[in-house]
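Participant: After the sequence you'll find the predicted model.
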Amino acid sequence: MSVALGQKVGQRQGPAHGLVMTARMRETLRVLHMSQVDLERFIVAQVDGNPLLERFDPPAFAAEGPMRAEAWGPDDATLRVQAGPMSIRERLLRQMMRAMPDGTDRRIGATLIDELDASGRLTADRADLARRLDVAQERIEAVRQRLMRFDPVGVAAVSLAECFAVQLQEQNRFDPAMAALLANLDMLARRDMTRLRAVCGVDADDLADMIAELRALNPRPWIEDLAEPVRTRIPDLIVRYGENSTWCLVAGQDPSDTVGLNMSLAERLGGLRREDERRRVAGWLSGARWLVHALARRQRSLMVVGEHILFRQADFMMRGPEALRPLTMRRVAEDLRLHDSTISRIVANKHVATPFGLFPLKFFFSAVVEGTNNEVRSAEAARAHIRRLIRNETADLVMSDERIVQALHRLGFVLSRRTVVKYREGLGIGSSFERRRIYRSAEKTGTVRRTSRTPSGRAVPLLT
């Protein structure tokens, strides 16, 4: 397995071989650490500030809904991994990249998106934004008007009335009567229907229809992002079942496929004669080449480390978390001849789709616990077994912590009761007394309860 990337990034240095960190090297290490969302923002900023960089649409990967791909093996559970919906921020940024070719407009749009509140309203003062961005206030307003018509429609409105008006305009349902209704939403809140009918110039039936139309609109286009977010829509890495009946690793989305160097423009600008212009172009060219190489190196690093994790945790792909083996970042660093901190940066904020679901890469690093017959076992595997044992219990057979200790010993784990309690509480699972009470309560009501609350208000999941 090639590890030449270590010669460039994070190579282990002895005390006598100090490494001077340049600004570019620090940026390269920062790129290694970024999540997909942070990397997308970074790329947008780099492309906006460098005319020699051009952006391409990423290659098609998965359709909406369940992940689609060729057959990876019999009953491959990876095919059931959900490609969760993009966050609204990601959708807006993607639409902005396609609809706004101008770099300044993109910079304005990205700033407006960052300024939205929890409902999707723009509460920031536009005059202040104009000073911060050094652009005319009219240009900010023009970008905002376009942003409001992206999906979801109504984002970046400054008021509820404007949010509704834009949605109605897009549906071709905005007329003078509806404009009058939106201008008098306070009357609607007071249920002053008599005055509303007079202001809008409609009868009671028409007003009822108009109110029904308003209720069908989305008053808070950003609100869905307040739900528990999907960790990643397209995984950084995907484990596939190969043609030779072995597991292999492929990239989920390669950021280096979306950015390139505009060579034709670079060649045209190469003929400039003024020294200051040539220096500026040289800076652009150097920055563009650095970004392209940094993104490619990030992807190579991620693939090398991911393949090694797959090699070390091969049993996981067949049996799940209960088959995890002890593994530390130091061990991987020594195997690949990289620095520990480089491994930490590479796996941070990265996710892999496996036959058992979507996992952070850090999940595969687990502390060592004592096993029977002088073996070493994975602490994460012990947690997985605890979760399974409790998941399979019933109201008549609730396992105490001592019984869990005994069951784990039969599975090859030597853990104290105190350690089992620590792991159980870390999983958010209540004591046997709390679980028994919840099971019995569920039996009496005829409902299946997944969580309850203790008298102190703590959530007690039955299944984790």
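Facilitator: Great, that's in hand.
Participant: Please make it C-alpha for all contacts and neighbour counts, starting now.
Facilitator: OK.
Participant: F359: which element?
Facilitator: Following DSSP states H and E, one finds F359 within strand 357-360.
Participant: Can you give the distance of stretch 239-248 from its chain's centre?
Facilitator: Relative to the centre of its chain, stretch 239-248 is centred 26 Å away, using CA atoms, centre = their mean, to the nearest Å.
Participant: still on that earlier bit, packing partners of the strand holding F359?
Facilitator: Where contact means 3 or more CA pairs under 8 Å, 6 or more residues apart in numbering; DSSP states H and E, strand 357-360 is packed against strand 351-354.
Participant: In addition, the following structure is provided for comparison:
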Amino acid sequence: MPCASFLVAPRLDLRQSQSLVMTPQLQQAIRLLALSNLEVEGFIAEEIEKNPLLDASAPEDDGPTLEREPEAPQRDEPASADELLLAGGGAAESLDVDFAAESFHHDSAADSAGAGMDGALGLNGASGGAGGEDLPDLDGFASADISLADHLLAQAGTAVSGADLFIAAHLIDQIDECGYLTASLLEIANRLGVPLARVEGVLGIIHTFEPTGVGARDLAECLALQAKEADRYDPCMARLIDHLDLVARGDMARLKRLCHVDDEDLADMIRELRGYDPKPGCRYGGEPSQAVVPDLYVARRKQGWAIEINAATLPRVLVNRSYYVELSAAGGDRASKAWLSDMLTSANWLVKALDQRQRTIIKVASEIVKQQEAFFLKGVAHLKPMTLRQIADAIEMHESTVSRVTSNKYLSCARGLYELKYFFTSAIQSADGGEAVSAQAVKSAIKALIAGEGDKILSDDTLVELLNAKGFDIARRTVAKYREALGIGSSVQRRRARALAGAD
């Protein structure tokens, strides 16, 4: 039976589909959302170095703009991200992606001073930085620049010389930032090819350096060196230092037997021991303390809340169009003209992306303040459970955009300085079936109960009962977890600490 054969002719089909193309400019704009103001400032400085058409001017500092009553917002809805991208010569994708399309609808602190957004709370966003010249220089409280190693080497140069100075330098190199010697003396002696006794002798000299206790190999030796310096290292103090584990446990009865002292002498010895520094090296060196700079300011107003970007940390970026016209008029080859066109497109994009970043931050922060108004009015006990998705749904954005906006950014208000992530906490169900409460509110309640426990130490079971009475339906293991997260010891540890305090 003959087989039928089929011929497949080539065909040309035209199909239409949608896809999201991540251009370098769009990736840049997304990355800007996750940066803090100070990080954006560094990013802008790099872009200005690469692009001759970008200029930066210092932000206008007219004092804390939050002191002024914000005007009623009167402006049209800002352009969508798609319109801005098209106007800037970029791809027509939205900045709000995971990676899915979304539009930005915000009010910018870069707009006029009265620009803002309407809402139930009367949230208003306005540009301007807070304070500048009248604020204290927090960097002035930073630690000294001299490192512990430099401080010790300077002393070694006047105390020893020759081969001993070389040994001392090697020992100092093995001392950590807390002031402890981290290497074995035998290993050092073998490495340097010198007798162990000579290394021990040089270490003994280092033990006489400032700060007292530096070069110790453990906590007991560190405290013993300080006791000797204070002329308090008698046999009783030596036994006390040899049994620091009993001091930590608060075993007073056994300590009195070992040290052969009465209650009064033991209390005096423990008081002396507490006056010593367990980490003598920490007072030197290290990285200078860095003050956290807020990215946002929030203040209470008659009409609601005023929310502003801290423009004092952001230089004003401008496109130098006169320079572009000058370069264009100069002519040049095709490559030069293409490069100049790319620089103009890049500059326009950066300016628009920075403006969109501010609009996004203001919009997210406004919704956070709206949902957590009770916290700003009454404190942490009234902090509500909140998730990224709640904010994202409320402002019709993607959850990933909210996550980027709240990363590495701090909000300054009358109650202090808070990271935006602080306001997103899990929910604890109410014991009476009412509205759920925030985990931060439960932690605050635990901290308050323990702070006021008095002579009667509260166990975790007792804390559960007291929290249930306050309306918090919480398990014992959760109480223990929150207590440990707060850095508070168990009831046994607090009882021992109370015993040691009573020894004073």
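Facilitator: On my side now, so go ahead. The structure displayed is predicted, hence computed values, not measured ones.
Participant: about what we covered before: what comes into contact with whichever helix or strand comes after the strand holding F359 of structure 1?
Facilitator: Going down the chain from strand 357-360 of structure 1, the next helix or strand is strand 368-370, by DSSP H and E. Residues from elsewhere that reach strand 368-370 of structure 1, judged by CA atoms under 8 Å, 6 or more residues apart in numbering: P326, L327, V376, R377, S378, A379, F413, V414, L415.
Participant: Reformat those residues as TSV; add secondary structure.
Facilitator: Shown next, in TSV, are the contacts of strand 368-370 of structure 1 (DSSP: H, G, I helix; E, B strand; the rest coil):
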residue	secondary structure
P326	coil
L327	strand
V376	strand
R377	strand
S378	strand
A379	helix
F413	strand
V414	coil
L415	coil
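Participant: and which of those is nearest to V20 of structure 1?
Facilitator: Checking the contacts of strand 368-370 of structure 1 against V20 of structure 1 with CA to CA, the nearest one is L327 at 30.9 Å.
Participant: Translate the closest one into the numbering of structure 2.
Facilitator: Using TM-score structural alignment, the partner of L327 of structure 1 in structure 2 is M386.
Participant: who touches its match in this structure?
Facilitator: With contact taken as CA under 8 Å, 6+ apart, M386 of structure 2 is in contact with F423, F424, T425, S426, A427, S438.
Participant: Next, format these as CSV and append distance to A347 of structure 2 and neighbour count.
Facilitator: Output for those, formatted as CSV (distance: CA to CA, whole Å; neighbours: other CA atoms under 10 Å):
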residue, distance to A347 of structure 2, neighbour count
F423, 35, 23
F424, 36, 21
T425, 39, 18
S426, 42, 15
A427, 45, 18
S438, 44, 23
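Participant: Which pair of those residues spans the longest distance?
Facilitator: Taking CA to CA as the measure, the contacts of M386 of structure 2 span a maximum distance of 11.8 Å, between F423 and A427.
Participant: what's the spacing between the equivalent of W339 of structure 2 over in structure 1 and T104 of structure 1?
Facilitator: Aligned by TM-score structural alignment, W339 of structure 2 pairs with R280 of structure 1. According to CA to CA, to the nearest Å, R280 of structure 1 stands 19 Å off from T104 of structure 1.
Participant: Look at those two and report which has more neighbours.
Facilitator: When R280 of structure 1 and T104 are compared on other CA atoms under 10 Å, the one with more neighbours turns out to be T104, at 17 against 11.
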